[in-house]
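Engineer: Sequence unavailable; structure follows:
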């Protein structure tokens, strides 16, 4: 069965529920987990000569601090469940690619993630990271939906 689960989280309430489900599964299987969060590439208005909105260093500091809070929460939940947890912050990648790359690099045999279930125009504009992971993953993906 599964020995190493990758728990992908963006810190949202739905993602936290997916992490909890992944930890329950890991506990039942006596598996270890890697929690991953991905920071999107720097928006054009923040980088380069047009960085008048937010200085690049400030953006990076804020993104790193936000990722640390997300991963600290996942690690604390894993500790409470008695599950061994490693944390990974992937910077400057789109979420789906960061998740897929981390799953491969860490040797995960199951990816657990949430889907916000976007439809219509919001799906067109924002895309579906879960759908992209499912379609490109070489390992099974457990998608948590509410």
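Structural biologist: Yes, it's here. Bear in mind that the values here come from a model prediction, so they are computed numbers and not experimental data.

Engineer: going forward, measure contacts and count neighbours with C-alpha atoms only.
Structural biologist: OK.

Engineer: My guess is residue 113 contacts residue 7. True?
Structural biologist: Yes: in this structure residue 113 lies within contact range of residue 7 using Cα atoms under 8 Å: 6.1 Å.

Engineer: Touching both of those two, which residues are there?
Structural biologist: Taking Cα atoms under 8 Å, 6 or more residues apart in numbering as the criterion, residue 113 and residue 7 both touch 18-19.

Engineer: which residue ranges form the helices in this protein?
Structural biologist: Assignment of helices within the chain using DSSP state H yields the ranges 13-29, 56-81, 95-106, 120-126, 129-136.

Engineer: The structure to be compared is supplied as follows:
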């Protein structure tokens, strides 16, 4: 049924539920998990009262944090005896990176968390999960 399961992470605590769900789905099927974190590109046009970090420092910090996040998924998979590959990509819009990765890597399903924001909060904060659901043809399992 499912051979390759994509688990995107933003490092939030709710993502742990999605990781557990993906492992629970992958284990009986012998599926592989793809862990993905998208990092923001450096915003050169941002001007504020505080000097932003230099682009190199910003990128290194973003890369380090994203790598820690996908490694946490890999560790959980290793403990469960499931194959896992980790990926970090730069993207201005994480939902596009998630959909692109799922398509390029031939993922059968995307398992991702939702914070459950509604109304104005969802509109203001945005919902990457909602955007993935709206724009992908790949099945999505949403965990709350």
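Structural biologist: Good, I have the coordinates. In this text, all values refer to a predicted model and were calculated from it rather than measured experimentally.

Engineer: Quick check: TM-score for this pair?
Structural biologist: Overlay of the two chains. TM-score (TM-score structural alignment, normalised by the length of structure 2): 0.92; 142 aligned residues with a Cα RMSD of 1.7 Å.

Engineer: Relative to residue 50 of structure 1, which of the helices of structure 1 is closest?
Structural biologist: helix 56-81 (10.3 Å; Cα to Cα).

Engineer: And stretch 34-43 of structure 1, end to end?
Structural biologist: The first residue of stretch 34-43 of structure 1 is 27 Å away from its last residue (Cα to Cα, to the nearest Å).

Engineer: Pull out the buried residues from that stretch.
Structural biologist: Buried residues in stretch 34-43 of structure 1, counted by 16 or more other Cα atoms under 10 Å: 34-39, 42.

Engineer: can you list contacts of that stretch?
Structural biologist: 4-10, 59, 63, 67, 70-71, 74-75, 85-95, 98-99, 102, 106.

Engineer: Need the buried ones from these selected in PyMOL.
Structural biologist: In PyMOL syntax, the buried subset of the contacts of stretch 34-43 of structure 1 is picked out as below (16+ other Cα under 10 Å):
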select buried, resi 4+5+6+7+8+9+10+59+63+67+70+71+74+75+85+86+87+88+89+90+91+95+98+99+102
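
Engineer: Tell me how many other residues surround residue 135 of structure 2.
Structural biologist: Residue 135 of structure 2 has 11 neighbouring residues, counting by other Cα atoms under 10 Å.

Engineer: so what's it up against?
Structural biologist: Counting by Cα under 8 Å, 6+ apart, residue 135 of structure 2 has contacts residue 99.

Engineer: Relative to residue 95 of structure 2, how far out is it?
Structural biologist: Residue 135 of structure 2 is 9 Å from residue 95 of structure 2, by Cα to Cα.

Engineer: Then residue 3 of structure 2?
Structural biologist: 22 Å.

Engineer: Neighbour count for those two, which is higher?
Structural biologist: residue 95 (22 against 14).
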